[in-house]
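[1] just to be clear, the model below is a prediction. Sequence and coordinates:
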Amino acid sequence: MDTFDYIIVGAGSAGCVLANRLSADPSNRVALIEDGGDNQHPFISMAGGFVKIMGNPAYFRAFPVKQQPGRRKEMHVYGRGLGGSSAINGTWYLPGMPADYDGWADHGLTGWGWDEIARCFARFEDYRDPGAHPGRGRGGELQITPSTYISPVFDALAAAFAHQGMPWVSDITAPGITGAGRSQYTVDRRGKRASAYEAFVKPIKSRPNLAIFTQTRVKRVTIADGRATGVICERDGQELILAASGEVIMSAGVYSSPQLLQLSGIGGGAALQALGIDVLADLPAVGRNLADHQKFGLSFDLPGHPGTNREFIGWRLYRNAMRYFLTGTGPLARVGMPITGLISSEGNPEWPDLQVAAAPFAMRTVNEMAAQPGSPITAKPGLTFSGYHLRPRSRGSVTLTSSDYRDAPLIDMAIWSDHYDQQKALDLFRLFRKIAADPALAGFIGAERMPGAEVEDEAAILSDLAKMVEAGLHGTGTCAMGNDLRTSVTDERTRVHGIGGLRVVDCSIMPTPVSGNTNGPAMAVAERAAELILEDRKA
């Protein structure tokens, strides 16, 4: 049985940052455990290639979602393998807003305000665009690059966004702004995906004090006398036990971290007892407080421009693949929408709550896919708006379905359980229509594909939105930090209440959602947590 100072469970965005920072001191022996493989497939390094492996269980972990009336059946997938979701996501990079983190500090989470978190972002960023705001990091591990897309449609979109209250900004990640700018991606300057593994672990994987375990599934944390002592794993059909002389750190993600805590006897006491699990810490908030950004898109026919759909079909797809492998450029070097806008529907320009984006690209509608399954890419040129409501009030849960670690937990998203979120979906939908109707886009907007311009009744719109809205897979909150043991799981230093030597460090500890995609914030949370862990070691 090997013994380590720190055992990190999960090699995703947070776990990879922790592995780098904690192993920087050669006296710390660190284990990084990942259920999946090494994720060195060429369709992972190619940002635009992830759609070719979408759903492949070698790279994705599937979680069943509780069916809700009026909504289509859902199955959520998060990343599996080194880099976690950062290896298979859309690479969209946004840090959130100062008010997000200052709100945490204002509620008693000392050391988590924007000043601290901004410093953490700056430490690991490497962003070299001349338009960067003064607080950006340059020279860190994580290369970030802006969209390079140029076309008359892009210029028209920028003008339309500005007319609708989102003026052009040179750096869309600037703190406390309303505006629109080029989307930024975790793609390096060679055109390759900058996953957390590629940025933080691969360059230092030869450190003799860092052991990386792949294809290793953690079954539970071992706890003795109120303290975590290690983990029991399954690898190649054999049981593997790793001991922790210091701490065990859960970085398995918003679904798997609470699952593992519950399997280890930490959670709501009655629910655990019903599954035959001994209760070691009765923390009812484990798996509760699940929040996620609601996401949907609105597409229009695109007259007057060929769009980008054709670049991913037929002979052009092969040409673009060859271009990518030879030069690291072209449509496959970037994925996602080239323009990002941030705007407040609540009258607070320093804390936008709607994130919008657009591209001259369109997928088949939900109704079309239901009628005839197949490729989601349509050959007909289209223009799509997509976005998120960033501060949802609905809260869901992650619940064990059995005491067997191989059984996925049940996810209840509870989308629209708070009527406020339904209203915000309508606000976002109407914003899309306003932008589309702007005179700047007059030459590029055709028929609305779903629900259609003729659908104006609020009830009818909501009926279609119920089919269109989905989770942004930006989950937070299921092991939330806080001071109240009834409503939180971890304290302000990421330690699990009531259990020594056990922490959680990933998006699940965020008590409230952040105003942007969660990949970058997950890394910043880990950067800050690593500082706290090392401080506590010296204490």
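    Received, thanks.
[2] from here on, just use CA atoms for contacts and neighbour counts.
    Will do.
[3] which parts of the stretch 251-400 of the chain are strands?
    Using DSSP state E, counting those that start in this stretch, the strands of the stretch 251-400 of the chain run over 266-267, 281-282, 294-301, 339-343, 354-359, 382-389, 397-399.
[4] the third one packs against which elements?
    The elements that strand 294-301 packs onto, with contact taken as 3 or more C-alpha pairs under 8 Å, 6 or more residues apart in numbering; DSSP states H and E, are strand 382-389, helix 419-436, strand 470-471.
[5] TSV please, covering the strands of the stretch 251-400 of the chain and showing mean neighbour count and distance to residue 413.
    Putting these into TSV (neighbours: other C-alpha atoms under 10 Å; distance: least, C-alpha to C-alpha, whole Å) gives the following:
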stretch	mean neighbour count	distance to residue 413
strand 266-267	28	19
strand 281-282	20	23
strand 294-301	23	10
strand 339-343	26	24
strand 354-359	24	20
strand 382-389	25	15
strand 397-399	22	7
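[6] presented hereafter is structure B, for comparison with structure A:
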Amino acid sequence: MDGSIFDYIIVGAGSAGCALAEGLTRDGRNSVLLIEAGGSDRKFWIKVPIGYGVNFANPRLNWGYHAEPDPALNGREVYWPRGRVIGGSSSINAMAYVRGLPQDFDDWVSQGAEGWSWEAVRPAFERMERHLERDAEGRPRQRWDGPLWVSDLSDQMNPFSRRFLAAAGECGWAQCEDLSAATAEGVGYYRSTVRNGLRCSSADAFLAPARRRANLKVVSQAVVERITFAGRRATGVTLRLRDVRLTVRAGREVILSAGAVNSPKLLQLSGIGPAELLKSYGIAPRHDLGEVGRGLQDHLAISHLFRATAPTLNNVLGRMAPRLWAGMRYLSTRRGPLGVPVNQVGGFLRSDPGQPVPDLQIYCNPLSYWSSPAGRPVLDREPGFLLSAQLCRPDSRGEIVLRSANPEDAPVIRANSLATEHDRDGARRCLRIIDRLAAAPSLAGVVRERLVPEPAMTDPEELMNDYRARASTVFHPTSTCRMGSGPGTSVLDPRLRVHGIGGLRVVDSSAFPSVTSGNTNAPTMMLATRAAEMILEDAATGRQERELAHAT
């Protein structure tokens, strides 16, 4: 493969890279190389929806990053799992499918990402989705016919989850029938990227059909170390395939889809980023682009755990005989407790009537568990449940920077949590909303005790101290190569091209101008779906060639 030429080289076979590969190969005209650092996703616990807990800390599927000590979180080095496997993080995530709220995308436009409004992106969501749901009589039906299956699994969810909806109603919150497409305040059952009882990752939805095309080559277990250039035009990449270093060339473009952590890392390793930072590691700056790696945003959530007097999913998963029964049922029918992700109920809420739009997202799981410092989930053997809340739109921003010039070294992740009063107040609102929900009769009536934090902890300042001691990322990093109006404030233009460099784009969640209100997997795949269309349009109109010639 050394010296081979492909029209397009995509770095990263994750949520974005798989969707991008499908779009670019569909008409058969372009040769595409898709490079993934991890290995195969054909593993039992990847495909089984409840396997999220098994894969969460599996080093064979995961980069296993940790952020730097975070002053606002008592100096903790929070665990940051990122998928290192075909399908990327869509192969190890909790499968909750949420587009985001309309104002998220309209705000992108206000930050310079022209053409990314809600009205512009909504059709792309619809093109890629295939909803499996039920009509008013409970009969199955399909809506849209895209490749990505989004399933309503409410008929299989643990019976305890109905208590969450009842409690939400007692709090005065509306019920949302399709939380995946929520546009306003509401609580409902999460829809999941599950197809016939199996995870439907970006690899399953997009890459599987693309693999049947002769114009796509997928290389796994290969780490891209640098981008190659001719002047100010990207010409290919150097990669390490096991113990061999190779160079492959791109006839049209190199596209980074390595995620919000690794895409800025690769740009910096290649000499694109803050010049002084690059020089400090002995890297000759090719293009001084100061915003590369900056602007990092993420969702920070707090969970409260409760022991219950009514049965929950702990009664099944926490005990040997019921767990074996659930396993046998799943193997024979692909239904039941093992066929449903752990995130079952949640929604978007206004923390008070003065909020013009929802400002908090909640998760209500009929299972009590926690994570060890190494990131391994620990399951409570007694019946219990979890209530979790996060601020939808934090405005703190961190950064991703190189640790060294060695591609094998993990980058430095500075989350910079709770850096603004807006975010600190948001944390307090999260605590109040959890208390309000827990006090609703449908839940309060079945609470045996609050397990974490301890029941005696009721003072708001004590609870805020507990927040700092336990709050954690929910794995939604974005915005480290964000779109915008120019190189002074962003890394990419609205067509996802790196400012000042020809033949180079970034297509993944790092391109978000700001984090969306909810889970980021859906908008990442949407962004890649639109990006493929943009790339082919630019090639067809000759716009790309003119701009590459100018950049060179």
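    That came in fine, so what should we check first? Worth saying up front: this structure is predicted, and the values here are computed from it rather than measured.
[7] would you turn the strands of the stretch 251-400 of structure 1 into JSON lines with distance to residue 310 of structure 1?
    Output for the strands of the stretch 251-400 of structure 1, formatted as JSON lines (distance: least, C-alpha to C-alpha, whole Å):
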{"stretch": "strand 266-267", "distance to residue 310 of structure 1": "50"}
{"stretch": "strand 281-282", "distance to residue 310 of structure 1": "55"}
{"stretch": "strand 294-301", "distance to residue 310 of structure 1": "14"}
{"stretch": "strand 339-343", "distance to residue 310 of structure 1": "20"}
{"stretch": "strand 354-359", "distance to residue 310 of structure 1": "13"}
{"stretch": "strand 382-389", "distance to residue 310 of structure 1": "10"}
{"stretch": "strand 397-399", "distance to residue 310 of structure 1": "40"}
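[8] which of those sits closest to residue 148 of structure 1?
    Nearest to residue 148 of structure 1, of all the strands of the stretch 251-400 of structure 1, is strand 339-343, at 10.1 Å by C-alpha to C-alpha.
[9] structure 2: matching residues for that closest one?
    Under TM-score structural alignment, strand 339-343 of structure 1 corresponds to residues 345-349 of structure 2.
[10] re earlier: which of the helices and strands packed on strand 294-301 of structure 1 is buried the deepest?
    strand 382-389 (a mean of 25; mean count of other C-alpha atoms under 10 Å).
[11] check the mean deviation of that one from structure 2.
    When structure 2 is overlaid, strand 382-389 of structure 1 sits 1.5 Å from its aligned residues on average, using mean C-alpha distance after the TM-score superposition for structure 1.
[12] all helices for the stretch 151-300 of structure 2, in order.
    161-170, 202, 208-210, 259-269, 275-280 (DSSP state H, counting those that start in this stretch).
[13] scratch that, the stretch 1-150 of structure 2
    Under DSSP H, counting those that start in this stretch, the stretch 1-150 of structure 2 gives helices at 15-25, 44-47, 52-55, 102-110, 118-128.
[14] out of those, which comes closest to residue 162 of structure 2?
    helix 52-55 (22.4 Å).
[15] which other helices and strands does the closest one contact?
    Short answer (3+ C-alpha pairs under 8 Å, 6+ apart): helix 52-55 of structure 2 packs on helix 44-47.
[16] so can I have JSON lines of the helices and strands packed on strand 294-301 of structure 1 showing distance to residue 175 of structure 1?
    Below are these laid out as JSON lines (distance: least, C-alpha to C-alpha, whole Å):
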{"stretch": "strand 382-389", "distance to residue 175 of structure 1": "18"}
{"stretch": "helix 419-436", "distance to residue 175 of structure 1": "22"}
{"stretch": "strand 470-471", "distance to residue 175 of structure 1": "25"}
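[17] wait, which of these is closest to residue 160 of structure 1?
    helix 419-436 (5.8 Å).
[18] report all helices and strands that the closest one contacts.
    By 3+ C-alpha pairs under 8 Å, 6+ apart, helix 419-436 of structure 1 packs against helix 152-163, strand 294-301, strand 382-389.
[19] post-alignment, that helix versus structure 2, mean distance?
    Counting by mean C-alpha distance after the TM-score superposition for structure 1, helix 419-436 of structure 1 comes out at 1.2 Å.
[20] OK, contacts around residue 181 of structure 2?
    Neighbouring residues of residue 181 of structure 2 by C-alpha atoms under 8 Å, 6 or more residues apart in numbering: 98-100.
[21] if we use 10 Å, what do you get?
    97-102, 122, 125-126, 191 (C-alpha atoms under 10 Å, 6 or more residues apart in numbering).
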